[in-house]
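> give me coordinates for this.
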Amino acid sequence: MEYNMPDKYTMASPSFLLLTTLLALASWQGMASDPSPLQDFCVADMHSPVRVNGFACLDPKDVNADHFFKAAMLDTPRKTNKVGSNVTLINVMQISGLNTLGISIARIDYAPLGQNPPHTHPRATEILTVLEGTLYVGFVTSNPDNKLFSKVLNKGDVFVFPVGLIHFQFNPNPYKPAVAIAALSSQNPGAITIANAVFGSNPPISDDVLAKAFQVEKGTIDWLQAQFWENNHY
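A predicted model of the protein is given here:
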């Protein structure tokens, strides 16, 4: 005997499809961020031979307060480089207790007319607070719009850079430095400075590729690749 299933079983309703889509998106978003801790803490064992997404845990009996502490002196001005900035990052490599906690922090010093050049954090959203001075900041959305969202920030102002998007900060004051603190939503956010990655890769990207991509002569690309692309993330 054959049974004909009712339509409500053979064809998903719009509300069911919407619910399924939302659940899939929520699951993807959860997997896209740092894994959540399954215990109070998981202090990174930097000497463990075990390779996991993050670091293996120290035995809790061997953990002490120093695993959650660093005398980072983030209130002390830093010397800037030729792009006019210095990023002092405190992540899991400096404080092993950050392992699995999904957060890190950075102090950024800007010389007069200095900048933190266009870059991206592949694993973190960033929220930046200006402590001293003025900053012109912004981020650019993904293709095809490539829309710029920018703002001039003063002392005490806060700005958010969404995860993975190219962003920058620039100190427009020719006489006074600026300082900011940034919190990032990963124990190891990573940083890709666009100019360094494109023109300073090792080995170099073919100048044929870059000349075509940027619609310039190969001599221009060769000159750019010959520059010293300094890293301002320490």
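> every contact and neighbour count from this point should use C-alpha atoms.
OK.
> in this protein, which spans are strands?
Applying DSSP state E to the chain gives strands spanning 85-90, 104-110, 115-120, 126-132, 135-140, 148-153, 158-161, 166-170, 178-184, 192-193.
> in a markdown table, list these along with distance to residue 48 and mean neighbour count.
Shown next, in a markdown table, are the strands of the chain (distance: least, C-alpha to C-alpha, whole Å; neighbours: other C-alpha atoms under 10 Å):
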| stretch | distance to residue 48 | mean neighbour count |
| --- | --- | --- |
| strand 85-90 | 21 | 23 |
| strand 104-110 | 22 | 25 |
| strand 115-120 | 30 | 22 |
| strand 126-132 | 30 | 20 |
| strand 135-140 | 38 | 20 |
| strand 148-153 | 43 | 14 |
| strand 158-161 | 34 | 18 |
| strand 166-170 | 34 | 23 |
| strand 178-184 | 26 | 23 |
| strand 192-193 | 27 | 20 |
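> so for residue 16, which of those sits nearest?
strand 158-161 (33.7 Å; C-alpha to C-alpha).
> pull the residues that contact the closest one.
Residues from elsewhere that reach strand 158-161, judged by C-alpha atoms under 8 Å, 6 or more residues apart in numbering: 125-130, 138-139, 153, 167.
> most widely separated two among those?
Spatial extent of the contacts of strand 158-161 (C-alpha to C-alpha) is set by the pair 125 and 153 at 18.3 Å.
> now show me the structure for the sequence below, then we'll compare the two:
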Amino acid sequence: MKNMAPHILFLALLALATSQAIASDPSSLQDFCVADKMSQIFANGLVCKDPRLVTTDDFFFSGLDKPGNTSNKVGSSVTPVNVAQIPGLNFMGISLARVDFAPYGLNPPHIHPRGTEILTVLEGSLYVGFVTSNPENKLFAKVLSKGDVFVFPQGLIHFQFNYGTNNAVAIAALSSQNPGVITVGNAVFKSNPPISDDILAKAFQVDKKIIDLIQAQL
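Below you'll find the model as predicted:
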């Protein structure tokens, strides 16, 4: 039995290594998997279209040169380019967005639950930042100028603010075909059905009238 010990240890390590390899993301087994938006099958991602029906337009999007409409309460506009706009992005793990800012416009604190973001300023300047998780809640923030780049880790609350008197434009690239977005204010104060005023008032340590006021603004 003593002579068997090294062999048993080797087999155990081999099994562990194999299980870790199987748990990683699989390699692509085809050139592409263009999303079939007409499919009624629910999957983690979107079902592949028959490759014989794929066209060049499945990999194409036009219009990112056009400014978004920033005439809203926060003074910003996001033009997404993800799998919903380019079906060919399905299973490729990337997407991007154009973000336009009016003077003093804000992209409110939000989260991308499925993707890391890297932001490049094309015009103007932005004050940007993200906050780490509990209990530290540390703010990492910086003023960016034209040509500057900043990274927002996946799942952390972050924001961008145009503190200048001119318009600002940025391009955000994300590590997911569908990174998702959770705007903190909307999620907390504008859920459907709404979170109880009692719960929100206690969470923020304010009077329920203030909660009602915030909800009315959103």
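> follow-up on the earlier one: could the strands of the first structure go into JSON lines alongside distance to residue 61 of the first structure?
Putting the strands of the first structure into JSON lines (distance: least, C-alpha to C-alpha, whole Å) gives the following:
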{"stretch": "strand 85-90", "distance to residue 61 of the first structure": "25"}
{"stretch": "strand 104-110", "distance to residue 61 of the first structure": "25"}
{"stretch": "strand 115-120", "distance to residue 61 of the first structure": "38"}
{"stretch": "strand 126-132", "distance to residue 61 of the first structure": "34"}
{"stretch": "strand 135-140", "distance to residue 61 of the first structure": "44"}
{"stretch": "strand 148-153", "distance to residue 61 of the first structure": "46"}
{"stretch": "strand 158-161", "distance to residue 61 of the first structure": "38"}
{"stretch": "strand 166-170", "distance to residue 61 of the first structure": "42"}
{"stretch": "strand 178-184", "distance to residue 61 of the first structure": "29"}
{"stretch": "strand 192-193", "distance to residue 61 of the first structure": "37"}
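> in this structure residue 179 of the second structure contacts residue 113, no?
Yes - Residue 179 of the second structure lies in contact with residue 113 (C-alpha atoms under 8 Å); the separation is 6.4 Å.
> tell me which of these two has more neighbours.
residue 179 (23 against 17; other C-alpha atoms under 10 Å).
> counterpart of the more buried one in the first structure?
Here residue 179 of the second structure is matched to residue 189 in the first structure, going by TM-score structural alignment.
> and its match, what does it touch?
Contacts for residue 189 of the first structure (C-alpha under 8 Å, 6+ apart) come out as 104, 121-124.
> and of these, the nearest to residue 50 of the first structure?
residue 123 (21.9 Å).
> map that closest one onto the second structure.
Aligned by TM-score structural alignment, residue 123 of the first structure pairs with residue 114 of the second structure.
> mind checking how far the closest residue to its match other than its chain neighbours is from residue 52 of the second structure?
Take residue 114 of the second structure and drop its neighbours on the chain: the residue closest to it by C-alpha to C-alpha, 6 or more residues apart in numbering is residue 179, 4.5 Å away. Distance check for residue 179 of the second structure against residue 52 of the second structure: by C-alpha to C-alpha, to the nearest Å, it reads 28 Å.
> what of residue 95 of the second structure?
Following C-alpha to C-alpha, the distance that separates residue 95 of the second structure from residue 52 of the second structure is 24 Å.
> mind listing the helices for the first structure?
7-10, 14-32, 194-199, 207-214, 218-225 (DSSP state H).
> where does the last one end up in the second structure?
Read that as helix 218-225 of the first structure. Matched against the second structure by TM-score structural alignment, helix 218-225 of the first structure falls on residues 208-215.
> can you tell me which of the strands of the first structure is nearest to residue 52 of the first structure?
Short answer: strand 104-110, nearest of those by C-alpha to C-alpha, at 19.3 Å.
> show me what the closest one is packed against.
With contacts defined as 3 or more C-alpha pairs under 8 Å, 6 or more residues apart in numbering; DSSP states H and E, the packing partners of strand 104-110 of the first structure are strand 85-90, strand 178-184.
> matching residues in the second structure for it?
On the basis of TM-score structural alignment, strand 104-110 of the first structure is assigned to residues 95-101 in the second structure.
> mean deviation of that stretch from the first structure?
In the superposition against the first structure, stretch 95-101 of the second structure averages 0.4 Å from its aligned positions (mean C-alpha distance after the TM-score superposition for the first structure).
> residue nearest the centroid of the second structure?
residue 112 (3.0 Å; C-alpha atoms, centre = their mean).
> pretty sure it contacts residue 177?
No - in this structure, residue 112 of the second structure is not within contact of residue 177 by C-alpha under 8 Å, at 11.7 Å.
> nearest spatial neighbour of the corresponding residue of the second structure for residue 48 of the first structure, skipping sequence neighbours?
Mapped onto the second structure by TM-score structural alignment, residue 48 of the first structure lines up with residue 39. Nearest non-adjacent residue to residue 39 of the second structure, counting by C-alpha to C-alpha, 6+ apart: residue 47, 6.8 Å away.
> contact partners for the one you found?
Each residue near residue 47 of the second structure by C-alpha under 8 Å, 6+ apart is listed here: 33-37, 39, 41.
> same question for residue 97 of the first structure.
By C-alpha under 8 Å, 6+ apart, the residues touching residue 97 of the first structure are 41-44, 67-68.
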